[in-house]
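[1] with the sequence up front, the predicted model follows.
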Amino acid sequence: MSQPPTKPTDISAIVSWLKLIRVPNLATAIADPLAGFLIVGGFYQYENLPLGGWLAIASSLCLYAGGMVQNDVVDLQIDQTERPHRPLPSKQVSFELAQFVSIGLLLFGVVLACVASVSMRDGAPAVIGVMLTAAICGYNCYAKGTWLGPLFMGGCRALNWSLGMVIAGSASFPLWMIPCGMGVYVMGITLFARDEAGVGRRPQLFAGALIMSIGLLVAGLAPLVSMEVEAANVPHWLVEGRLIAWLALWGVLGVSILIRCVQAIINPVPQRMQSAVGNAIMSLITLDAVLVLAFCGEQWAVSVLALLVWFVLGRRIAAVT
């Protein structure tokens, strides 16, 4: 006797949701606030991460995932034509459920930031959480596709870093160069990625690569400036004469990112541009780890760098962009 047809497994539903939230990118959402928390908190010794660090990570994860789902909700009509394989246009995930989940994740992310504010009796985490949520919604609903899009996306990344920093405590001026630089770097990635599905425009690609370079320069100078102006709070790992080695490491990493961008500018076909963008996004984790290395040492840097495993494995399930 023939068996009745089997229903789709729960695995396929889980995979659809992982694609919807772009699961590999969530690793970068962890790396940013974690790095900010470690650097401002002055974690020189490897120890258990306190509650504040976990709240920063959890809030960032919820806000990032909620923003990714909201992005596909807003883009449903476009995706029905250009990306019919995505979970919403292919009806692998219900549109109504996706709306509900995106709102729920964004709200819960803000709640977690507020919990951090209450626990430390400081309103800064709640303010940053609200600002980050507003930036995410502003990008998805209004700025995407306009000249403001890269600015909003860079702002989201800078605020994500800032969330971990303010939960850790009060940060000095040189440390704020890091979220500013990383925000500018992501602004450049966003501009560079605009034509990745078609034939790229060289002036736009060049501008994106230039902005990325400026962001890398600003963030990379933070440890040096910190050493010059903060005698009482110099980067821990660099005090033993490792500054030149660290700057060389940062420079090599920056060049490796920009080489792919140059290759895409020379031959602006989708494959080259997508490779450059994917590498630039993945490098966010490495950049965060190298910054943590300067201020906190090898053990914490390796902990951040380990998120690359998540990114690489997640990329087998879902696209980065």
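    Arrived safely.

[2] use CA for all of it now, contacts and neighbours both
    OK.

[3] the helix or strand Leu34 falls within packs against which elements?
    Using DSSP states H and E, the element containing Leu34 is helix 26-41. Judged by 3 or more Cα pairs under 8 Å, 6 or more residues apart in numbering; DSSP states H and E, helix 26-41 is in contact with helix 51-74, helix 149-168, helix 270-296, helix 298-305, helix 307-315.

[4] would JSON lines of those with distance to Ala219 be doable?
    Converted to JSON lines, these look like this (distance: least, Cα to Cα, whole Å):
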{"stretch": "helix 51-74", "distance to Ala219": "21"}
{"stretch": "helix 149-168", "distance to Ala219": "11"}
{"stretch": "helix 270-296", "distance to Ala219": "8"}
{"stretch": "helix 298-305", "distance to Ala219": "16"}
{"stretch": "helix 307-315", "distance to Ala219": "20"}
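
[5] alright, now check it against this:
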Amino acid sequence: MPAHPREDARPYAAPAHRPDLATLAELVRAPAALTVPGDTAAGGAASPGLALSSVCLYWAGMALNDYADRDLDAVERPERPIPSGRVRPGQALGLAAGLTLAGLAVAAKAGGRPALGMATALAAVVWSYDLALKATPAGPLAMAAARGLDVLLGGASGGGPRRDRLLAAGAVAAHTYGVTALSRGEVTGGSAARSATALTATAVASALACAHVSSVTSRAAGPGAPAAGGVSLAVRRAAGFGLTAVYAALVGRAQLAAARHPDAGRTRAAVGQSILGVLPLQAALTAGRGGLASAAALAAAHPLARRLSRKVSPT
């Protein structure tokens, strides 16, 4: 059960005007959205519309998260937009609903019925997680499923063989499971079990990413296989495996630091770095497919996202 706010707290003081863009950016964790288009790229999306749909659904989930957590945040994080009075609960819920509808509409336009079906499943998981599953043992699994479905959204209109799409989705889902488990100690502090779960998930994500790179490049080496934009298989393998190593090092180092010093501040920092650390993982998966330009953009987005996260927290 969520904690009740202090009796003297005034969590929902009505704002004098509509929330400004900075407040809305804080509500939806705008910088963290840089980690979202890479899901659809890893899934093999051919249309940028699928990435836009993914961002809309992600932002919807963030707004809905703060709506659902408004009483708990009044005690633990009173500076957030709703308890601080800068956003009304109804405004956050309305924004979440509007962004969800926008995400579904864009998916249908960009990828037709298959993409709409996948986006609908993703939206259902997002709403179920925020409104019912977050505080339960199924919470991390639901969040992992959401990011895995986000990858599959990218391949809904033809993202290559099913095995490759499932390996990519599994890698991102495993990473997300570990981050979500670790995030449960952001306020109270971490634990040995949470750190072990996060580190194991990072190792599994790395292994699945390597399996994905091996699978797509081995298939490309077969007779009659089409070339990926003239990119040699050796370059694709080197980029895929190299970026996977970068991912494991960045995320694993942050999670190890939290394991050694499991206070709330260190745990929160590890969660933030792990959220952004999905970018090199997505880049590795995309590079394996031969999309080196997209992979380079995802890798370059990591330092940008870190700078932006100093202004707007991704957690």
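    Here it is on my side, so go on. Note that the coordinates shown come from a computational prediction; the quantities given were computed from them, not determined experimentally.

[6] just to revisit the earlier point, out of the helices and strands packed on helix 26-41 of structure 1, the one nearest Cys114 of structure 1 is which?
    helix 51-74 (9.5 Å; Cα to Cα).

[7] mind listing what's buried along the closest one?
    The neighbour-count check on helix 51-74 of structure 1 (16 or more other Cα atoms under 10 Å) flags 52-73 as buried.

[8] likewise stretch 292-300 of structure 1?
    Residues of stretch 292-300 of structure 1 classed as buried: 292-298, 300 (neighbour count, 16+ other Cα under 10 Å).

[9] show me what Phe37 of structure 1 aligns to in structure 2.
    Applying TM-score structural alignment, one finds that Phe37 of structure 1 aligns to Gly44 in structure 2.

[10] which residue is the nearest non-sequential neighbour of Gly98 of structure 2?
    Ala60 (7.8 Å; Cα to Cα, 6 or more residues apart in numbering).

[11] out of the helices and strands packed on helix 26-41 of structure 1, which comes closest to Arg83 of structure 1?
    Once the helices and strands packed on helix 26-41 of structure 1 are compared by Cα to Cα, helix 51-74 is nearest, at 10.4 Å.

[12] run the chain-centre distance for the very next helix or strand once past that closest one.
    Next along the chain after helix 51-74 of structure 1, taking DSSP H and E as the criterion, comes helix 76-82. Here the centre of helix 76-82 of structure 1 is set off from its chain's centre by 25 Å, with Cα atoms, centre = their mean, to the nearest Å.

[13] which residues in structure 2 does helix 76-82 of structure 1 align to?
    Counting by TM-score structural alignment, helix 76-82 of structure 1 falls onto residues 70-76 of structure 2.

[14] in the matching stretch, which residues are buried?
    In stretch 70-76 of structure 2, counting by 16+ other Cα under 10 Å, buried: 70-75.

[15] between those residues, which sits nearest Leu116 of structure 2?
    Arg70 (30.4 Å).

[16] and the helices and strands packed on helix 26-41 of structure 1: which comes nearest Gln99 of structure 1?
    Taking these one by one with Cα to Cα, helix 51-74 is closest: 6.5 Å.

[17] helices or strands up against the closest one?
    Partner elements for helix 51-74 of structure 1 (3+ Cα pairs under 8 Å, 6+ apart): helix 10-20, helix 26-41, helix 95-120, helix 124-138, helix 149-168.

[18] and the equivalent of Leu224 of structure 1 over in structure 2, what element?
    Aligned counterpart of Leu224 of structure 1 in structure 2: Ser214 (TM-score structural alignment). Using DSSP H and E, Ser214 of structure 2 falls within helix 192-220.

[19] Ala283 of structure 2: what's it in contact with?
    Shown in contact with Ala283 of structure 2 (Cα atoms under 8 Å, 6 or more residues apart in numbering): 38, 42, 240, 243, 294-296, 298-299.

[20] how about it, what's its match in structure 1?
    Checking TM-score structural alignment: Ala283 of structure 2 goes with Ala289.

[21] count the neighbours of the alignment partner in structure 2 of Gly104 of structure 1 for me.
    Superposed on structure 2 with TM-score structural alignment, Gly104 of structure 1 falls opposite Gly98. Residues contacting Gly98 of structure 2 under the criterion other Cα atoms under 10 Å number 14.

[22] hmm, back to that, out of the helices and strands packed on helix 51-74 of structure 1, which is closest to Asn279 of structure 1?
    helix 26-41 (12.5 Å).

[23] assign Ser84 of structure 2 to helix, strand or coil.
    Secondary structure for Ser84 of structure 2, judged by DSSP: H, G, I helix; E, B strand; the rest coil, is coil.

[24] hang on, the earlier thing: just the residues contacting the helix holding Leu34 of structure 1, thanks.
    Taking Cα under 8 Å, 6+ apart as the rule, helix 26-41 of structure 1 contacts 53, 56-57, 60-61, 64-65, 157, 160-171, 175, 282, 284-285, 288-289, 291-292, 295-296, 304, 307-308, 310-311.

[25] could you check the angle that helix makes with helix 51-74?
    150 degrees (axes from the mean of the first three to the mean of the last three Cα atoms, to 10 degrees).

[26] what angle separates helix 26-41 of structure 1 from helix 307-315?
    Going by the same axes, to 10 degrees, helix 26-41 of structure 1 makes 160 degrees with helix 307-315.

[27] before we move on, what SS does Lys7 of structure 1 have?
    Assignment for Lys7 of structure 1 (three-state DSSP): coil.

[28] quick one: neighbours of the aligned partner of Asp20 of structure 2 in structure 1, just the number.
    Asp20 of structure 2 maps onto Ala13 of structure 1 when the alignment is built from TM-score structural alignment. Close neighbours of Ala13 of structure 1, defined as other Cα under 10 Å, add up to 14.

[29] count of neighbours near the closest residue in space to Ala13 of structure 1 that isn't next to it in sequence?
    Closest residue in space to Ala13 of structure 1, ignoring its immediate chain neighbours: Gln92 at 7.0 Å, by Cα to Cα, 6+ apart. Applying other Cα under 10 Å, we find 17 residues neighbouring Gln92 of structure 1.
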